[in-house]
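Peer 1: Fold the following, please.
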Amino acid sequence: MTRLFSMAALAAASTATAAWAQEGLEIIGTPVDGAVGFQPAATELATDLQWLDGMILVIITIITLFVTALLAWVAIRYNAKRNPEAASFTHHTPVEIAWTVVPIVILVFIGAFSLPILFKQQEIPEADLTIKVTGYQWYWGYEYVDEGFEFESYMLGSPATLDENARPDDANVTPFVLDEHMEAKLIDAGYSRDEFLLATDTSVVVPVGATVVMQVTAADVIHAWTIPSFGVKQDAVPGRLAELWFNAEREGIYFGQCSELCGFYHAYMPITVKVVSEEAYAEWLADAREEYAGIPRDRVLASN
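Peer 2: Below you'll find the model as predicted:
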């Protein structure tokens, strides 16, 4: 609890850095009301998964249509009116062989495509950037392992992001309620009411085209770190360190959610990832080192 409230000031102080990293970025990975299908794929992993889903859907559709047509044909061709005397045979070897062999062939065919995609997800490549993410009730902690700093990320509008001293209008904001005051807070952070329950006060910022390895764990109960547009999802289990990886191919803002029921405020621990150019990332990184690690910007720039 102390950790929760102690971060309120830090969350307010980091607003400038978070807003800066959002300038000029398109919101890409987000749910859309009334839409059907996947969010736009931003990684090779997501592209592979969506292609595999489409291929399996075609196979399932063909099987469903075939079985439906077969049932209809049997019902019409072999009903009691057309066949007053029922057949008495009990076996049909060719048919039994067919309904055993054909499903096996179909499953082997699907496995030939799905297993390489699964192995690609599980084989973690050498990282250009390593980030440790820790799930808490109910927010995320991020540590840039090689950079020596860490920060925490709360949903915009949660109590930890409200600071009347830094933003007087926060006195009018009701946590977790979308009204005109909450909308104003979202707009101040560079978002709109459409990003309510999705936007966070601080974001994971990564360079486009970089191989990012996320080390995933939790501090209390099981959570799950998920970004649909990246095609990644990994349970965060206390006492265990799991890994996932992605390589974002397109600059933009992507949202995710905790995807493992983790308690009362499970619905209020979203994830925001901003994919930026290498130049923008280098500038953000210098600011982040100064803000979170206390390293003066002139020293950061000199070390680079």
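
Peer 1: only C-alpha atoms for contact and neighbour calcs from this point on.
Peer 2: Fine.

Peer 1: which residues in the stretch 1-150 of the chain form helices?
Peer 2: 2-13, 15-22, 44-77, 93-122 (DSSP state H, counting those that start in this stretch).

Peer 1: got those helices as TSV, with mean neighbour count and distance to G148 columns?
Peer 2: Below are the helices of the stretch 1-150 of the chain laid out as TSV (neighbours: other C-alpha atoms under 10 Å; distance: least, C-alpha to C-alpha, whole Å):
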stretch	mean neighbour count	distance to G148
helix 2-13	15	17
helix 15-22	17	17
helix 44-77	14	29
helix 93-122	12	27
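
Peer 1: Redo these as CSV? Include distance to P270.
Peer 2: Formatted as CSV, the helices of the stretch 1-150 of the chain follow (distance: least, C-alpha to C-alpha, whole Å):
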stretch, distance to P270
helix 2-13, 15
helix 15-22, 15
helix 44-77, 19
helix 93-122, 23
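
Peer 1: For the residue most central in space within the chain, which non-adjacent residue is spatially closest?
Peer 2: The residue lying closest to the centre of the chain (C-alpha atoms, centre = their mean) is I227, at 1.2 Å. Residue nearest to I227 in three dimensions, not counting chain neighbours: G256, with 4.5 Å by C-alpha to C-alpha, 6 or more residues apart in numbering.

Peer 1: Any idea how many residues pack against the one you found?
Peer 2: G256: 23 surrounding residues under other C-alpha atoms under 10 Å.

Peer 1: and for comparison, fold this next one:
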Amino acid sequence: MVTFKPYAYFRLLVVFAVCLAVSVLFGAGVSWAQGMKIGLQPPATDSAERIYDFHNMLLYIISGIVAFVLLLLLFVVVRFNAKANPVPSKTTHNVLLEIVWTIIPVVILIIIAVPSFKLLFKNETIPKPEMTLKVTGHQWYWDYEYPDQGDIAFSSYMIPSDKIDHSKGQKRLLSTDNKVVLPVGVTVQVLVTASVNDVIHSWAVPAFGIKTDAVPGRMNHTWFRIERPGVFYGQCSELCGKDHSFMPIEVWAVEKPVFDEWAARSKEDADKAQEWLQAEHSPADTSKGSSE
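Peer 2: This is a model prediction of the structure:
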């Protein structure tokens, strides 16, 4: 008859865990995060900045909770194992303890809720817009319209992988043939919808802190104010069919005079306006890195 030895089993488990940890540490070199690029994209709007601040606050709270629970588990394992506590307690309840573990989670939720509601209020309150961008989702591309700039309109498709030109800074699955060009320091109202008889899409640009659903027959709206020039990427963030992964968003944020010149040229020839912008005022790619 084989006798079950729990301590021998536990030692074997510890040895296995140590070997696994060592192998992971040695094998992680090739996939290690480069340049600490493990956070969120650098924010380009005040809305994104507020979201990132809230995210960082939550990270501290969650880390504290995880550390507390881990220490509590270790304390229980050491203090109440069979060797240290041969006669187990038969305590069924503790009024003080039950009050504490009810009040503390409530306090934590209040601490989270107050800044959360403030964030929602600020990001959903649209100030007086200085210009409007209309976005229409299709399977599987985007239409853009600039009603305040003389009804400039164009479609934006992903550049196929075999046509990517790295010398122009193009990126696989992210670069588009026609870029969304927007001015820096201007409050932009974005109207988002989807074409009739289409499906739901979602227009999302992480660096702007926005993600708005494009629903057929419904006009949703959001806003942002870009604070610095650069190239910013997004993607359709609502599963919309077989080519869902091929609906990138590429935004070029430029200074207001450059935008005005681009808009004037786009009224005559949109393709030549894009070529002019690429050649003369191509902004730097600021999508790399992580926020502090």
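
Peer 1: Need the TM-score between these chains.
Peer 2: Superposed pair, TM-score by TM-score structural alignment, normalised by the length of structure 2: 0.77. Supporting alignment: 234 aligned residues with a C-alpha RMSD of 1.7 Å.

Peer 1: related to what we said a few turns ago, and the residue nearest to the centre of structure 1, how far from L186 of structure 1?
Peer 2: 21 Å (C-alpha to C-alpha, to the nearest Å).

Peer 1: among the helices of the stretch 1-150 of structure 1, which is nearest E290 of structure 1?
Peer 2: Closest approach to E290 of structure 1 among the helices of the stretch 1-150 of structure 1 (C-alpha to C-alpha): helix 15-22, 10.7 Å.

Peer 1: so that closest one corresponds to what in structure 2?
Peer 2: Counting by TM-score structural alignment, helix 15-22 of structure 1 pairs with no residue of structure 2.

Peer 1: just the angle between that helix and helix 2-13, please?
Peer 2: 60 degrees (axes from the mean of the first three to the mean of the last three C-alpha atoms, to 10 degrees).

Peer 1: Need the contact partners of helix 15-22 of structure 1.
Peer 2: 189-190, 201-203, 205, 253, 274, 276, 280, 284, 287-288 (C-alpha atoms under 8 Å, 6 or more residues apart in numbering).

Peer 1: What about those residues, which one has the most neighbours?
Peer 2: With neighbours taken as other C-alpha under 10 Å, the top of the contacts of helix 15-22 of structure 1 is T202, carrying 29 neighbours.

Peer 1: how about that residue, what's its match in structure 2?
Peer 2: Counting by TM-score structural alignment, T202 of structure 1 lines up with N178 in structure 2.

Peer 1: With L4 of structure 1 instead?
Peer 2: With TM-score structural alignment as the criterion, L4 of structure 1 matches nothing.

Peer 1: ok, how many other residues are close to C236 of structure 2?
Peer 2: Neighbour tally, C236 of structure 2, other C-alpha under 10 Å: 26.

Peer 1: roughly how far apart are it and L58 of structure 2?
Peer 2: Per C-alpha to C-alpha, C236 of structure 2 is found 26 Å from L58 of structure 2.

Peer 1: so the counterpart of F246 of structure 1 in structure 2 is in which element?
Peer 2: When structure 2 is aligned by TM-score structural alignment, the residue opposite F246 of structure 1 is F224. Using DSSP states H and E, F224 of structure 2 sits within strand 220-225.

Peer 1: From the contact counts, what lies against that strand?
Peer 2: Using 3 or more C-alpha pairs under 8 Å, 6 or more residues apart in numbering; DSSP states H and E, the elements in contact with strand 220-225 of structure 2 are helix 46-79, strand 187-194, strand 210-214.

Peer 1: Where does the last one end up in structure 1?
Peer 2: Alignment of strand 210-214 of structure 2 against structure 1: residues 232-236, by TM-score structural alignment.

Peer 1: same check, this time on the first one
Peer 2: Using TM-score structural alignment, helix 46-79 of structure 2 corresponds to residues 44-77 of structure 1.

Peer 1: what's the average distance of the matching stretch to structure 2?
Peer 2: On superposition with structure 2, the mean distance recorded for stretch 44-77 of structure 1 (mean C-alpha distance after the TM-score superposition for structure 1) is 0.8 Å.

Peer 1: sorry, back to before: looking at the helices of the stretch 1-150 of structure 1, which is closest to E195 of structure 1?
Peer 2: helix 15-22 (13.3 Å).
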